[in-house]
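[1] Need a 3D model of the sequence below.
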Amino acid sequence: MNVSYLAHVSGLVQGVYFRASSQQMAIEYGLSGYAHNLADGEVEVLLCGEEENVDKMLDWLNTGPPQAKVIAVKTKKVPWQQYNHFSIG
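    Model prediction:
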C-alpha cells in the first residue's frame, strides 16, 4: 500500500549532508518526495511510497548520516502525493 508521511527532523541536521543522504536513502528504498531545509534549523522530509519502505526510511531519519545529531523526528501521515523522484532543496 502506498503512503505519504511528512517528517520534521530537528537537531544538528543542516550543513551535515542530511538532505543529500536522505535523497540517497530514499532512492535506495524506491521512495519519492523531498527534503528541504527550514528557516528554524529543521529539515522537512516528505516520503511517498510503499509503506514498508517508508517505515524503514522513517527509522533511518532518527539517526541520519554520521555527521548529524538528530534530537527529534516528528511525523504525520498525510494524503497520498505522487512525485516522480526525490528532490532536495
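
[2] can we go C-alpha only for contacts and neighbour counts from here?
    Noted.

[3] for the protein, what spans make up the strands?
    Taking DSSP state E, the strands of the chain run over residues 2-12, 32-37, 43-50, 69-78, 86-88.

[4] next up, for comparison:
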Amino acid sequence: MSIEHRTFQIYGRVQGVFYRQSSQQEARRLGLTGFARNNPDGTVTIEAEGPPDALDALLAWCQKGPAAAQVERVEVTPGQLHHYKEFSVRRA
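    Presented below is the predicted three-dimensional model:
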C-alpha cells in the first residue's frame, strides 16, 4: 500500500467554526496521520499522510468542512513524508 503526503490550504470562513477539530475527526476516521492548524491569515492548513484514496476523501470533506464553515477553495500540494504517528490539532 502506497502512502502519500499532502498539504491542504483551506480558504474561506474556516476559523472559529470547529474546522480543525472536525478535520481531526474525519482524518482519524479515514486512518490518516498529520495535523491541522489555524494560520494568521485566516486560513487553515492540514498536513495529512496516508493512502491516496483516503487523502482524496479528505479533500472532498475539506471542500465542505463542518456545517458552519464557508469554504471558498482548497489548494493541495504533495510533499515528502514526515511519518506522523497520529492526527493532531496544533495551535497557530
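
[5] nearest to residue 20 of structure 1, of the strands of structure 1?
    Closest to residue 20 of structure 1 of those is strand 86-88 (CA to CA; 7.0 Å).

[6] Would you mind getting the average deviation of the closest one from structure 2?
    Here the mean offset of strand 86-88 of structure 1 against structure 2 after fitting is 0.5 Å, by mean CA distance after the TM-score superposition for structure 1.

[7] For that strand, give me every contacting residue.
    19-20, 23, 26-27, 31-36 (CA atoms under 8 Å, 6 or more residues apart in numbering).

[8] Kindly report the same for stretch 40-51 of structure 1.
    Contact with stretch 40-51 of structure 1 is made by 1-14, 19, 26, 30-38, 54, 80-83, as judged by CA under 8 Å, 6+ apart.

[9] how does it look with 7 Å?
    For stretch 40-51 of structure 1, the surrounding residues in contact (CA atoms under 7 Å, 6 or more residues apart in numbering) are 1-10, 13-14, 31-38, 54, 81.

[10] that older thread, how about the strands of structure 1 in CSV, adding mean neighbour count and distance to residue 61 of structure 1?
    What follows is these, written out as CSV (neighbours: other CA atoms under 10 Å; distance: least, CA to CA, whole Å):
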stretch, mean neighbour count, distance to residue 61 of structure 1
strand 2-12, 19, 7
strand 32-37, 21, 11
strand 43-50, 23, 9
strand 69-78, 14, 7
strand 86-88, 18, 15
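
[11] For those strands, give me JSON lines that also has distance to residue 60 of structure 1.
    Below are those laid out as JSON lines (distance: least, CA to CA, whole Å):
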{"stretch": "strand 2-12", "distance to residue 60 of structure 1": "11"}
{"stretch": "strand 32-37", "distance to residue 60 of structure 1": "14"}
{"stretch": "strand 43-50", "distance to residue 60 of structure 1": "12"}
{"stretch": "strand 69-78", "distance to residue 60 of structure 1": "10"}
{"stretch": "strand 86-88", "distance to residue 60 of structure 1": "16"}
